[in-house]
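*Asks:* Task: produce atomic coordinates for the following.
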Amino acid sequence: MTIETTGHTDPGEVSELVHSAAAIRAAVETVIEGKGDVIRVALTVLLAEGHLLIEDVPGTGKTMLAKTLAKSLDCSVRRIQFTPDLLPGDVTGVSVFNQETRDFEFRPGAVFANIVLGDEINRASPKTQSALLECMEERQVTVDGTTYELAAPFMVMATQNPVEMEGTYPLPEAQRDRFMARVSMGYPDTRSEMDMLAEHASTNPLDAVQHVADAAHVSRLVDVVRGIHVAAPIRQYAVDIANATRTHPDVRLGASPRATLHLVRAAKAAAALDDRDHVLPDDLQTLAAPVLAHRLILTADAQIAGRTTETVIADVLRRVAVPAAARA
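*Replies:* Next up is the predicted model:
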């Protein structure tokens, strides 16, 4: 397969991005053992201006991954512990009457930060979860008719336990669709778990994590990713993948147009991380499951048969024709 395309980004800028991303990844890997693929997806989402959903059973390092990535960046970080009694105003902020000025003043909520850690997001009610909808999509908050812009870069990293566990609420479809990608931590391999016990059993591994980039630097890296070139056949391939999920017999709700956009944006970040100024079909194939799987809703028959959204994505990738060549 030959891909002929011309990037719109300076090669030196892409090389700088690769170097910076390697430094961030190295910082995260001092805490998160043996999860290179998960860390790469997290970096991809950060550089693609997306939001990350980390899902797995308790104790597998979901919150630790979010906290470590946040600490490796010298930027503002706020944490929201989602509980059943959390209110939307706790997330977005509220207007409070000031007795001295005799007027209402806005007190920002926890979303006013570069990195927002939403811990166990599905333990809060759907009403509170919905408080994140506007800020995740439009990067702004509207309270009492006034709109407040959020800082850039802005990223929500949320963790959740499987919905079948006690005390959890399933995320609304609109909420899931705003997360660019979902990753599952999984259990570490034997060697990584042994290393974790040797190095982290008596100390807090986060104490040793150093800042390796600041908010302004991350914003520059995001600008580099925006300039990565996507040829027309690659865009058509992304649309074909999304359309195939919408017509698949096992799927009741397929990928949205937002999902297609997120897939292309994530592919651009992945290309930059591989020191390329253009996207390949391989980038879309690699990211299809993390970006699309959590958005799909299967039919009742498919669920009874034990099929998963990941198997549907794999089937879609087998069926959809890969572009043989792409030109600028």
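
*Asks:* going forward, measure contacts and count neighbours with C-alpha atoms only.
*Replies:* Noted.

*Asks:* Kindly indicate whether A242 is helix, strand or coil.
*Replies:* Using DSSP: H, G, I helix; E, B strand; the rest coil, the structure places A242 in helix.

*Asks:* Correct me if wrong: it contacts R258.
*Replies:* No - assessed by C-alpha atoms under 8 Å, A242 is found out of contact with R258, at 10.1 Å.

*Asks:* quick one: which of the two has more around it?
*Replies:* Using other C-alpha atoms under 10 Å, the more surrounded residue of A242 and R258 is A242, with 24 against 12.

*Asks:* Now the second one, please; I'll put the structures next to each other:
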Amino acid sequence: MRFVSTTIFVVILAGITGNGHLAAAQDGNANTTGNAPYVLFDLRDDVVWNLNHYQILDPDAETISTLITYADQGPLNFDLVLQSIVLPYCDVRFDPAICDGHGIPVDWLNDLPQTLCMEIPASVALEQASKLKDAKYLCLEPRENLVLPDNWEHYYDLQTYLSQRVETSAITVADGIAIIDIQVLDAINTPLSILSPDGYGPVEIGMTDDQIRAHMITPMTSSRDDNLQTEQSTCYDLQPASGPNGLGFMIRDGKLARISIYADEYDIATSLIRTDRGITVGNTIDDVRAAYGKELIDQENDYEGPDSRYLTWWTDKTETSGIRFETGPDGIVSAIHAGGRSITLIEGCA
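*Replies:* Next comes the predicted model:
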């Protein structure tokens, strides 16, 4: 067996399924199921340099230990964050006869490897010695061929949070390799994008309600439907029906004025949305300051006291476009607002 040092894990596991298809985005957001064990692989910043039948991964020790501990112990929540990370044919293949030209994506269905392997850290090998014996690698073997979801083309240029419930077999060890068979029982895709002062992925500040709905993949719900508001409201919110739950689009006078992310302890997808400088809800004040520098305007939070802050960064001196971070007394980012001057509103539309 020849291992190739690469990180295609997210893309591959996105395709494992018992019936050959993955579920598309559904109403309600994906969360861990009950008290089932949980692992998350976020490989958005990784690039695949080689394609081979075997792929070697590099998750942390805790993730590997969880996989081993709960093998054959019932369903496992197996969540993945992915995007287009496989290079075009010409960048990974050097034979002109099979090169489709620069910018042509790899043929996912034909090129996905079938076995996913990772080196077992010494600490995990010691801790799990009774199960691992002399194993140096842990490999996940799909029970059926890997297949991508039917609607994958809609997600190709976007980030996707894939929440999966999987079933694993007992560990078998042979030739220094521990093997776990894996089968996906169900899965939900939640599209993700980058948040910036200009917008969220394909959605741009200044768009109309109809334009936002046309650019978002998932259906949208509107606060105008609430009994407390009317269809004539000049300010209201739109939200993706299938999540992330903490993501909202503020419409003022018919145009998108700001995009907000609010921390939601029950919604993993919200915490995975990053700004164009890599900040998410859950980051610290120090993280924000390191990312946005001395131009941040630091103000006391109006509701939570002097230890809670508003950190605002404007793209220019006119202060017509920017991004604001709200932090609690613990110094953790609890909300992010991006867009025009509406980012300074502290009570929604008020």
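
*Asks:* Do you know the score for how well these two fit?
*Replies:* The TM-score (TM-score structural alignment, normalised by the length of the first structure) is 0.24; 137 aligned residues with a C-alpha RMSD of 6.8 Å.

*Asks:* which stretch of helix or strand covers the closest residue to P142 of the second structure other than its chain neighbours?
*Replies:* Leaving out its chain neighbours, the residue that sits closest to P142 of the second structure by C-alpha to C-alpha, 6 or more residues apart in numbering is I182, at 5.0 Å. Per DSSP states H and E, I182 of the second structure falls inside strand 177-192.

*Asks:* helix or strand right after that strand?
*Replies:* Next in sequence after strand 177-192 of the second structure, counting helices and strands by DSSP H and E, comes strand 194-196.

*Asks:* That next one packs against which elements?
*Replies:* Applying 3 or more C-alpha pairs under 8 Å, 6 or more residues apart in numbering; DSSP states H and E, one finds that strand 194-196 of the second structure contacts strand 274-275, strand 333-339.

*Asks:* at 10 Å instead, please
*Replies:* strand 255-262, strand 274-275, strand 322-327, strand 333-339 (3 or more C-alpha pairs under 10 Å, 6 or more residues apart in numbering; DSSP states H and E).

*Asks:* can you redo these as JSON lines with distance to D186 of the second structure and mean neighbour count?
*Replies:* Below are those laid out as JSON lines (distance: least, C-alpha to C-alpha, whole Å; neighbours: other C-alpha atoms under 10 Å):
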{"stretch": "strand 255-262", "distance to D186 of the second structure": "27", "mean neighbour count": "25"}
{"stretch": "strand 274-275", "distance to D186 of the second structure": "26", "mean neighbour count": "18"}
{"stretch": "strand 322-327", "distance to D186 of the second structure": "35", "mean neighbour count": "24"}
{"stretch": "strand 333-339", "distance to D186 of the second structure": "31", "mean neighbour count": "25"}
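
*Asks:* re earlier: so what's the residue count around the residue nearest to P142 of the second structure?
*Replies:* I182 of the second structure, neighbours per other C-alpha under 10 Å, totals 23.

*Asks:* and what of the one 4 residues further on?
*Replies:* Per other C-alpha under 10 Å, the neighbour tally for D186 of the second structure reads 17.

*Asks:* name the element V156 of the first structure belongs to?
*Replies:* strand 155-160.

*Asks:* Could you check that strand and say which residues are buried?
*Replies:* The neighbour-count check on strand 155-160 of the first structure (16 or more other C-alpha atoms under 10 Å) flags 155-160 as buried.

*Asks:* Closest to A266 of the first structure out of the residues you listed?
*Replies:* M155 (13.9 Å; C-alpha to C-alpha).

*Asks:* Pretty sure T44 is one of the things the closest one touches, is it not?
*Replies:* No - between M155 of the first structure and T44 there is no contact under C-alpha atoms under 10 Å: 11.9 Å.

*Asks:* and the strand holding V156 of the first structure, what does it pack onto?
*Replies:* Using 3+ C-alpha pairs under 10 Å, 6+ apart: strand 155-160 of the first structure touches helix 36-47, strand 52-55, helix 62-71, strand 77-81, strand 115-119, helix 133-138, strand 181-183.

*Asks:* Quick check: next helix or strand after the last one?
*Replies:* Towards the C-terminus, the helix or strand next in line after strand 181-183 of the first structure, according to DSSP H and E, is helix 190-200.
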